[in-house]
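Trainee: Dropping the sequence and predicted coords here.
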Amino acid sequence: MKSAFTYHGLSIVLGVVFILILAGQAVSGLSLYNEEQLQDGLQKIGMLDYITSSSFVVDVAENWQSEYLQFLLYIIATIWLVQKGSPESKTADKVGVESDEDQKIGEYTQEDSPRWAKKRDWKLVVYSNSLVIVMAVIFFFSWLVQGVAGHVNYNEEQMKALEAPIPFGEYLLSAEFWNRTLQNWQSEILAVVSMAVLAIFLRQRGSSQSKPVGEPHDATAVGG
């Protein structure tokens, strides 16, 4: 019998890597934060105080929101847009939301199809768009957390410099907020474009994100 790792190895390994990297960020971030505290003549803080601080939360949230924006935009874009030769793209004849038969919904469902896929009411509409809905909720929530934590962190820095704090609305229009936001957005979009285009010409044997090594460059929607 195959182990749980055989069937869930990807999520397990990436989950562990995520936790290790987040822990590393917390450790290195605390060290840097305490260095700055001492330079400002202030007391050092402990790990629990740091990971619940606006400084740590804003750094985490701004990365999370940009990642989920990447997925959100990519999911929506790949409904209507194609890239010839990319395994990340549909073929040109599949542009759009596709037919009920292609999507295996309604009378075209299978015995083991998800229950909501067999409906003909609001449940089908929700389930048909559930991935975008969840990605959008996580994105906007993370962006809100970034804004709130960033505002607190910015005002803390203002007070350390003996400057007046600013209202939340003013912070959302500030260069500080948009610089934090846009520097992440541009990198995520670049990563998506690079993956879609480079996978046309380059291969990774055995990866589902790559075409088979021998597939021609113009083969589209072909996984490894």
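Mentor: The structure has been received and is ready for your questions. Since the structure is predicted, the reported quantities are computational estimates derived from the model, not experimental observations. Numbering: from 1, shown residues only.
Trainee: C-alpha only now, for contacts and for neighbours.
Mentor: Noted.
Trainee: and residue 159, what does it touch?
Mentor: By CA atoms under 8 Å, 6 or more residues apart in numbering, the residues touching residue 159 are residue 165.
Trainee: tell me the secondary structure for it?
Mentor: Assigned state for residue 159: helix (three-state reduction, DSSP: H, G, I helix; E, B strand; the rest coil).
Trainee: Check residue 98 too.
Mentor: From three-state DSSP, the assignment for residue 98 is coil.
Trainee: Kindly provide the distance from it to residue 175.
Mentor: Noted for residue 98: a distance of 42 Å to residue 175, by CA to CA, to the nearest Å.
Trainee: swap in residue 136?
Mentor: 24 Å.
Trainee: Tell me which of those two has more neighbours.
Mentor: Taking neighbours as other CA atoms under 10 Å, residue 136 and residue 175 compare with residue 136 leading, 18 against 10.
Trainee: quick one: which helix or strand includes that one?
Mentor: Here residue 136 sits within helix 130-160, counting by DSSP states H and E.
Trainee: Go through that helix and flag the buried ones.
Mentor: For helix 130-160, burial by neighbour count (16 or more other CA atoms under 10 Å) applies to 132, 135-136, 138-139, 142-143, 145-156.
Trainee: before we move on, what about stretch 70-86?
Mentor: Neighbour-count burial for stretch 70-86 flags 70, 71, 72, 74, 78, 81, 82, 83, 84, 85, 86 (criterion: 16+ other CA under 10 Å).
Trainee: ok, structure two:
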Amino acid sequence: MKKFFKNNGLTIVLIVAFLGSMLGMWISGWHQENAELASHGLPSMSLLAYLKDESFLSALFENWESEWLQMCFYVTLTALLFQKGSAESLDPDSAEDAASDTSSRDTYPAWMRQSYILRWIYRYSLGLALFFLFVTSFIGHLVASHASHNSQAAMHDGPARTLIEHLVSSQFWFESFQNWQSEFFSTAMLVVLSIYLRFKGSPESKPVSASDTETGA
């Protein structure tokens, strides 16, 4: 067990932190939603009912959407673009062309060696998987946000929207952009700060002895 945790500690701790944060979001959101319902003279909902509520799901997918977009952009852009001196970048003066396929077929799993398409998917599978997760979360956010808007509209005797109307609404894109901007900004700050700052032992940092102009971890 000790060896298992040593080998998987980073994932375990992050998953535990995710579940703890998810629990906090669930319980605090439930209290907030019941306070909103009470202000309109409506009955409160149970904790389990709130887990399926459109307002909870909208907020959940809204945040997941921005995270997957950030990571998809990050993985893709670090293969194409450079930042001299950053631990988060390939060295523009010595990096090999990441777009070229210099590996032999023998480096791929046996079942995909005879198919160029499967080999291409495998080469870019991390970015493709992150993009798929972004699209899935984007759709989940759209559907749940649409249902949440119509639920709020019904409480305030307002007009309902179709899904397409909600897709092109300022409300939906405000919900998305307010998270996207923070993800891109924090990633840019990590790229820049890793030029000048260090964290001993982290693979996201250059060695403490490295110069500011040295690129890569």
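Mentor: Nice, thanks for sending it over. This structure is a prediction, so every number in the text was calculated from the model and none was measured.
Trainee: mean per-residue distance, the lengthiest helix in structure 2 to structure 1?
Mentor: The helix that spans the most residues within structure 2, counting by DSSP state H, is helix 2-39. Its matched residues in structure 1 lie on average 0.7 Å from helix 2-39 of structure 2 after superposition (mean CA distance after the TM-score superposition for structure 1).
Trainee: Against which helices or strands is that helix packed?
Mentor: In terms of contacts (3 or more CA pairs under 8 Å, 6 or more residues apart in numbering; DSSP states H and E), helix 2-39 of structure 2 is packed against helix 47-51.
Trainee: quick one: which of the buried residues of stretch 70-86 of structure 1 is nearest to residue 215 of structure 1?
Mentor: When the buried residues of stretch 70-86 of structure 1 are ranked by distance to residue 215 of structure 1 (CA to CA), residue 85 comes first, at 9.7 Å.
Trainee: does residue 217 of structure 2 really touch residue 208, like I thought?
Mentor: No - counting by CA atoms under 8 Å, residue 217 of structure 2 stays clear of residue 208, with 10.6 Å between them.
Trainee: The two - which one has more neighbours?
Mentor: Ranked by neighbour count (other CA under 10 Å), residue 217 of structure 2 and residue 208 place residue 217 first, with 17 against 11.
Trainee: ok, now which ones touch that one?
Mentor: Contacts of residue 217 of structure 2 (CA under 8 Å, 6+ apart): 87, 88, 203, 204, 205, 206, 207.
Trainee: circling back to that earlier point, quick one: distance of the helix or strand following the helix holding residue 136 of structure 1 to the chain centre.
Mentor: Remark: after helix 130-160 of structure 1, the chain's next helix or strand is helix 168-172, criterion DSSP H and E. Relative to the chain's own centre, helix 168-172 of structure 1 is displaced by 24 Å; criterion: CA atoms, centre = their mean, to the nearest Å.
Trainee: can you check stretch 8-26 of structure 1 too?
Mentor: The chain centroid and the centroid of stretch 8-26 of structure 1 are separated by 15 Å, computed with CA atoms, centre = their mean.
Trainee: Also stretch 52-64 of structure 1?
Mentor: 15 Å.
Trainee: which parts of it are buried?
Mentor: By 16+ other CA under 10 Å, the buried positions in stretch 52-64 of structure 1 come out as 54, 55, 56, 57, 58, 59, 60, 61, 62, 63, 64.
Trainee: Please give me every residue in contact with the residue nearest to the first one when sequence neighbours are not counted.
Mentor: What that stands for is residue 54 of structure 1. What sits nearest to residue 54 of structure 1 in space, not counting adjacent residues and going by CA to CA, 6 or more residues apart in numbering, is residue 149, at 4.7 Å. By CA under 8 Å, 6+ apart, the contact set of residue 149 of structure 1 is 54, 55, 57, 58.
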